[in-house]
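Chemist: Provide a 3D model corresponding to the input given below.
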Amino acid sequence: MSFVDTFKYNSGFGNEHCSEAIVGALPKDQNTPQVCPFNLYAEQLSGTAFTAPRAQNQKTWLYRIRPSVSHLPFQPYSTKSKILATFTSDNTVITPNQLRWSPFELNTQESVSFVDGLYTIAGAGDASLKSGVAFHVYMANCSMTDSAYQNSDGDFLFVPQEGTIVIQSELGFLTVAPNEIAVIPRGIRFSISLPEGLSRGYVLEVFNGHFELPELGPIGANGLAHPRHFLYPTAAFEEKNTAFKIYNKFLGQMFVAEQNHSPFNVVAWHGNYSPYKYDLSKFNTDPSLFTVLTCKSNTPGTAVADFVIFPPRWAVQENTFRPPYFHRNCMSEFMGLIKGEYEAKKDGFLPGGASLHNCMTPHGPDAKTTEEAMKANLKPVKVANETMAFMFESCYIVSVTKWAFNDCQKLQNDYHKAWIEIPSKFANKSA
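Modeler: Sure thing, here's the model as predicted:
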């Protein structure tokens, strides 16, 4: 089943956007009025401290039918998800080995929405300290109904691999298909519908900071992802007075609260703290830079997390080994495949699966790819045709959840064999 995206969007990364579903719903000046137009309630959503520098300050004013505080108390919710927001030696597996997973299976035996379909693969840090990252996969087969999800722990970056998702947020709708991404900042309530019935994908979560575009520097003004290609929702409210559930991921635990109206009742909004989407096919690949979005750390040039893609591109270098070279990295690298065949791993790395090469864990092209690359005729060639691989890269040393290491039964125990047959070709010409 195909799904046609009929929603309207604002464009421009990080811009201050204004949107109203009813003309005149936005107040005309900066001050919060005593009585808002149409008797709406004003509510500010702050993604940074009030006193953050202007260039980093993120906030949005919402003008809504009822404020978000109008709900019953949150109660613990027993979710089927396996999620973590604090990573310790007690609740994870610590290993320096190269790890790879076969495609994660979609559950078709029972109804599973996004609320119960999120599973943590690996991560580091502690959401309570607003420091760290988590790498997740999601697998769902039904839409959320009369419910919303709120992540209090960090920002979500969605990478659908199979099945379009429609995200209804407090600020409006986003339709996100495979080969697109979406970011839902911390605290924004959203619901996920599945117009195609099944959906699987990956989620990068950052506990500190927010995603931004990387600096361009010497590569010039027009490389990588262009700000105008990032799309933001337009206001779309529903005046729905019925039983509604708000699910809250709070320090890795799930809670639920009930209320008698829809949380998607924002008639107008303005600000720069909002969900957004991006089409990966619009990325302008530089020969050595593949970063779409970055979440900076306090160390210049080092990221809490980078979202990196390896899209179709031309390889034209001369006198070189063209596949990704063998290396050990102070950063941790989690990779997934949306579609196609990754050029450095011809076998075993499949769409819907994943790999993890942790801090200083050696990795590189497999034996077959290495041998072919050393014999290749170095003419210009299009690589990664019909392929989209990606990486979540982080400065943190991550540990692996027990679900990912044991319970999901998708970990490939023979992954090390990808390199074990690489022969010695040493020729000592001085002998």
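Chemist: For the rest of this, base every contact and every neighbour count on C-alpha atoms.
Modeler: Will do.
Chemist: How much space separates the closest residue to Thr108 other than its chain neighbours from Met254?
Modeler: Closest residue to Thr108 apart from its sequence neighbours, by CA to CA, 6 or more residues apart in numbering: Asn141 at 6.9 Å. Asn141 sits 20 Å away from Met254, taking CA to CA, to the nearest Å as the criterion.
Chemist: correct me, but His229 touches Gly12?
Modeler: Yes: judged on CA atoms under 8 Å, His229 makes contact with Gly12 at a distance of 6.6 Å.
Chemist: related to what we said a few turns ago, would you agree the residue nearest to Thr108 is in contact with Glu105?
Modeler: No: at 11.3 Å, Asn141 does not count as touching Glu105 under the criterion of CA under 8 Å.
Chemist: Counting neighbours, go ahead and name the busier of the two.
Modeler: Neighbour totals were compared for Asn141 and Glu105, and Asn141 leads with 24 against 12 (other CA atoms under 10 Å).
Chemist: Next, work out how far apart Trp419 and Gly353 are.
Modeler: 19 Å.
Chemist: cool, Asn385 as well?
Modeler: Asn385 is 19 Å from Gly353, by CA to CA.
Chemist: Over to Thr108?
Modeler: For Thr108 relative to Gly353 (CA to CA), the value is 18 Å.
Chemist: Check Gly14 too.
Modeler: 32 Å.
Chemist: Equivalent analysis for Asn284, please.
Modeler: Distance from Asn284 to Gly353, by CA to CA: 26 Å.
Chemist: Show me which of those two is the more surrounded one.
Modeler: Set Asn284 next to Gly353 and count neighbours by other CA under 10 Å: Gly353 wins out with 23 against 17.
Chemist: Skipping adjacent residues, who's closest to that one in space?
Modeler: Here the residue nearest Gly353, using CA to CA, 6+ apart, is Pro103, at 3.8 Å.
Chemist: how about this one, so we can line them up?
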Amino acid sequence: MDRTAELKYMSGFGNEFHSEDPRCPGALPQGQNNPQVCPYGLYAEQLSGTAFTCPRSSNKRSWLYRILPSVCHKPFQSMGHGFLANDWDEAEPDPNQLRWNPFEIPTASQRKVDFVNGLHTLCGAGEPKSRRGLAIHIFSCNTSMINRCFYNSDGDFLIVPQQGKLLITTEFGRLLVEPNEICVIQEGMRFSVEVFGETRGYILEVYGVHFELPDLGPIGANGLANPRDFLVPVAWYEDRQVAEGYTVINKYQGKLFAAQQGSSPFNVVAWHGNYTPYKYNLSNFMIINSVAFDHADPSIFSVLTAKSAHPGVAVADFVIFPPRWAVASKTFRPPYYHRNCMSEFMGLIQGSYEAKEQGFLPGGATLHSMMTPHGPDAECFEKASTSKLEPERIAEGTMAFMFESSLSLAVTKWGLKAGLDKNYYKCWEPLKSHFNPKQK
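Modeler: This next block holds a predicted model:
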């Protein structure tokens, strides 16, 4: 049986949705959320993603109608933290430009690794107890989660698969997420990941805030990521007893805990609300760009943002650099050399990034910390400085992305050992002075 067949979705970002498994028509109560007796003998359970008293415009919650409530489990026991971390002082600060070779994926013949066991924290800032900050993780796995699910009490996961597709079963239904797509599993939502071979990707985790669409301002009503292109799963349930026990894994205050229960947690027959998992295909992004001269700031490529309490300053932005036309005249077209007050973590899903066609590879990453200079390598500079300026298609077959943050990110001990390219700085060494005071 093809497990990826018959997946169904609804579209729209942040909408109030309602869904019920067609096997149980009328499972959604009518007229009230918590009747004395729910249809089909189901239990009502609310999942809240914001404080009860948040303004209506930002209040997030969903009602789940399930065979058994999620409270039916044995006590949680500590699992340690695996390769997850939020002690940002475990390694000395390093302001240098950092680049990682593609992160290793263990083969099944070496050892079987599922999504949870394959999580490794690369860098981050803040901490989950105070609900402020973020972490960037790498996942690499080769086997599916069997009778195991995961949920995060610390924050939201924005998952960017780079190699291999993910079939993600959630309490709300199932999502098939492939490279060049992303998905967001919000805080508290239980999910299990099925893979189909060697799989790798990136995760941006934010504490205490949720991802939302950026404001468009002078762009107007249309552009960037359109709300209708975000997909939400349709209700799907399994009524399955697990004699050997089902393991529920919880990430809480940066550590992992496990509890046992006797049945599948994916027993939600119907649900309604605006607090859901969702996915988005990056090829649907409507690009805005310069059509005269110079550069627009990379914020025009923002897909999602997690806002801070300061207007215009994000805890994190998710930014992409998709295939597009370059038409600016009298302009050095690759990204300009710059320093700024943000931390810029870049990953490459496929293709070759136009500012560094060598060395920055799919499945790898770079980190340019705040006020650390960076920009095109020497080869890119020389090529772009002499090329004929005419309309050209750039980044064809490429998808690079950036997790950009106003926080100063610290790299973990694992991150300093995980294929770090110690020669990255050399890509700028061939840059030479072209200064001639006699020639304007």
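Chemist: TM value for the aligned chains?
Modeler: Remark: TM-score between the superposed chains equals 0.96 [TM-score structural alignment, normalised by the length of structure 1]; 424 aligned residues with a CA RMSD of 1.3 Å.
Chemist: Tell me how many other residues crowd the residue nearest to Gly353 of structure 1.
Modeler: 18.
Chemist: One more: Pro437 of structure 2?
Modeler: Count around Pro437 of structure 2 with other CA under 10 Å applied: 6.
Chemist: which residue in structure 1 lines up with it?
Modeler: Counting by TM-score structural alignment, Pro437 of structure 2 corresponds to Asn428 in structure 1.
Chemist: what helix or strand is that match on?
Modeler: Using DSSP states H and E, Asn428 of structure 1 sits within no helix or strand.
Chemist: do you know how far it is from Glu421 of structure 1?
Modeler: 21 Å.
Chemist: Kindly report the same for Gly301 of structure 1.
Modeler: 36 Å.
Chemist: repeat for Ala235 of structure 1
Modeler: Counting by CA to CA, the gap from Ala235 of structure 1 to Glu421 of structure 1 is 57 Å.
Chemist: So these two - more neighbours on which side?
Modeler: Remark: of Ala235 of structure 1 and Glu421, Ala235 carries more neighbours, 25 against 11, as counted by other CA under 10 Å.
Chemist: Surely Ile185 of structure 2 touches Val232?
Modeler: No: if you go by CA under 8 Å, Ile185 of structure 2 and Val232 don't touch, sitting 10.8 Å apart.
Chemist: Pull up the overlap in contacts between the two.
Modeler: 276-278 (CA atoms under 8 Å, 6 or more residues apart in numbering).
Chemist: What is the equivalent residue in structure 1 for Gly31 of structure 2?
Modeler: By TM-score structural alignment, Gly31 of structure 2 lines up with Asp29.
Chemist: residues in contact with the nearest residue to Glu181 of structure 2 once chain neighbours are set aside?
Modeler: For Glu181 of structure 2, ignoring the flanking residues on the chain, the nearest one in space by CA to CA, 6+ apart is Asn281 at 4.3 Å. Taking CA under 8 Å, 6+ apart, we find Asn281 of structure 2 in contact with 180-182, 229-230.
Chemist: ok, the residues you listed vs Thr305 of structure 2, which is closest?
Modeler: Ile182 (13.8 Å; CA to CA).
Chemist: From Gln110 of structure 2, how far out is the closest one?
Modeler: 28 Å.
Chemist: who's more crowded, these two?
Modeler: Shown here are Ile182 of structure 2 and Gln110; by other CA under 10 Å, Ile182 has more neighbours (21 against 7).
Chemist: Where does the more buried one sit: helix, strand or coil?
Modeler: Assigned with DSSP: H, G, I helix; E, B strand; the rest coil, Ile182 of structure 2 falls in the strand class.
Chemist: didn't it look like it was pressed against Leu158?
Modeler: Yes: at 7.0 Å, Ile182 of structure 2 and Leu158 qualify as touching, with contact defined as CA under 8 Å.
Chemist: Secondary structure element holding the residue nearest the centre of structure 1?
Modeler: Against the mean C-alpha coordinate of structure 1, by CA atoms, centre = their mean, the closest residue is Leu157 at 2.1 Å. For Leu157 of structure 1, the host element (DSSP H and E) is strand 155-162.
Chemist: for that strand, packing partners?
Modeler: strand 180-184, strand 199-206, strand 332-339 (3 or more CA pairs under 8 Å, 6 or more residues apart in numbering; DSSP states H and E).
Chemist: can you give me the helices in the stretch 301-431 of structure 1?
Modeler: Assigned by DSSP state H, counting those that start in this stretch, the stretch 301-431 of structure 1 shows helices spanning 367-375, 402, 417-420.
Chemist: For the second one, grab the matching residue range in structure 2.
Modeler: Following TM-score structural alignment, the aligned partner range for helix 402 of structure 1 in structure 2 is 413.
Chemist: superposed on structure 1, where does the matching stretch end up, distance-wise?
Modeler: Stretch 413 of structure 2, aligned to structure 1 and superposed, deviates on average by 0.4 Å (mean CA distance after the TM-score superposition for structure 1).
Chemist: For that stretch, what is the distance to the chain centroid?
Modeler: 22 Å (CA atoms, centre = their mean, to the nearest Å).
Chemist: contact partners of that stretch?
Modeler: Residues contacting stretch 413 of structure 2 (CA under 8 Å, 6+ apart): 90-91.
Chemist: And Asn267 of structure 2, what's its match in structure 1?
Modeler: Checking TM-score structural alignment: Asn267 of structure 2 goes with Asn265.
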